[in-house]
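**Student:** After the sequence you'll find the predicted model.
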Amino acid sequence: MENKHQSLTGQLNINIPLQATEKVAADQHDLYVLVKECIAQSRSAQKKLYDLYSPAAYGIIKRYMFGNEDAAKEILNDSFYKIFTKLDQYSFQGAFEGWIRRIVVNTVTDYLRKNLKNDQVTKEVQPEDGFTDSGSLGNLSFKELMQVVQTLPEAQLAVFNLFVFENYPHKEIAGLLDITENNSRWYLNDARRRLKDKINLLMQQ
């Protein structure tokens, strides 16, 4: 667990794949049939696909919309509307889970771009301050760490999620959220500073 903590807070190179709740796509033929039936407007096939992939999709959305259930449900509905309308564009060349994930994340960022209060950040971007106190991190469970992450302000939380969990570079984050690359770097550094302070405080309790 210590290595995961260091990866999350120090190196920031976590990659968490979206997984279905059942092994639906283990066989490529089964996936092909399911997708084709959805394209043909089979309600039962669409329900099956939704039931299989919506829990994981909702989990991704909740990382960005913590405490805002209404917005999370709205984004989930919008995501699956896009998934069903774009299924004919899926080429079966890459992982279906990754294809769904990209749509979900893009839908989240569409919402954030419209709703984030984007104050222009004029502060100088400081060098990234990774968390190096592995002893403290080793005493903190991953669940506790994620609870701390969810306390970040919305802009910092959005940038942190995109950088850490989606592995997006600052240039892409800036485009997705309609902010500057400098904004993105500042929000990430501020998020890491806030997390470090909160974790240190938690360790003192």
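**Tutor:** Structure received.

**Student:** C-alpha only now, for contacts and for neighbours.
**Tutor:** OK.

**Student:** Against the centre of the protein, work out the most remote residue.
**Tutor:** No residue in the chain sits farther from the centre than Ala40, which is 30.3 Å out by Cα atoms, centre = their mean.

**Student:** Tell me where this protein has helices.
**Tutor:** Secondary structure of the chain (DSSP state H): helices located at 2-6, 28-39, 43-64, 69-86, 96-115, 134-138, 142-149, 154-164, 170-177, 181-204.

**Student:** structure B:
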Amino acid sequence: MEQCKAGHSNSQYELYSRYVDAMYNVGFRFLGNAEDAEDIVQDSFVDAFKNLDSFKYESSFGAWLKRIVINKCINYLKAKRIPVVPMDAHEFHLTDEEPVEAEATDLDKVKKGISRLPDGYREIINLYLIEGYDHVEIAEILGISTSTSKSQYHRAKKKLLEIINAM
């Protein structure tokens, strides 16, 4: 890492090689488009290498870079004006959800289903289920309320189940 901070291109290439595939997968899960994911990943690496001095070893480089990729994906989706629509509390009552039985659902169907979700729903599903953020963190990342994050997740999950059941 110190060699990367010093501008050694071989060390930067080694970090790039180590993380590019994982970061592409993150970008693709959010954007659903290979070209957009590639662009976001490239931009993320450029920004990461330009800002290595701000990397403080509070997390792994991979976690720091992943956060950059996720933020760039979210900003890209916001620029495309993909809305996350708030719901009034009276429209939808959130209750404890019954878990989806993973063994009854084919993983390929789930992946295909997620890829068919509208961008806003796919964003919430990715942040919550795949990236492991809680609703407070998602609300902060997306600039929405925690209750909106929860309601959007519930709607996204319902839509995902509809898509999977229709396959």
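**Tutor:** Everything's here; your move. Note that the coordinates shown come from a computational prediction; the quantities given were computed from them, not determined experimentally.

**Student:** related to what we said a few turns ago, just the helices of structure 1: most buried one?
**Tutor:** Ranked by mean neighbour count, those are led by helix 154-164 with a mean of 22 (mean count of other Cα atoms under 10 Å).

**Student:** looking at structure 2, where would I find the counterpart of it?
**Tutor:** Helix 154-164 of structure 1 corresponds to residues 119-129 of structure 2 when matched by TM-score structural alignment.

**Student:** The matching stretch: how far from the chain's middle?
**Tutor:** Chain-centre distance of stretch 119-129 of structure 2: 7 Å, with Cα atoms, centre = their mean, to the nearest Å.

**Student:** Relative to Glu128 of structure 1, which of the helices of structure 1 is closest?
**Tutor:** helix 181-204 (5.7 Å; Cα to Cα).

**Student:** Who are the packing partners of the closest one?
**Tutor:** The helices and strands touching helix 181-204 of structure 1, judged by 3 or more Cα pairs under 8 Å, 6 or more residues apart in numbering; DSSP states H and E, are helix 142-149, helix 154-164, helix 170-177.

**Student:** out of those, which comes closest to Lys123 of structure 1?
**Tutor:** helix 154-164 (14.6 Å).

**Student:** average gap between the closest one and structure 2?
**Tutor:** In the superposition with structure 2, the average deviation recorded for helix 154-164 of structure 1 is 0.8 Å (mean Cα distance after the TM-score superposition for structure 1).

**Student:** what's the angle from that helix to helix 181-204?
**Tutor:** 90 degrees (axes from the mean of the first three to the mean of the last three Cα atoms, to 10 degrees).

**Student:** The residue farthest from the centre of structure 1 -> structure 2?
**Tutor:** By TM-score structural alignment, Ala40 of structure 1 lines up with Ala6.
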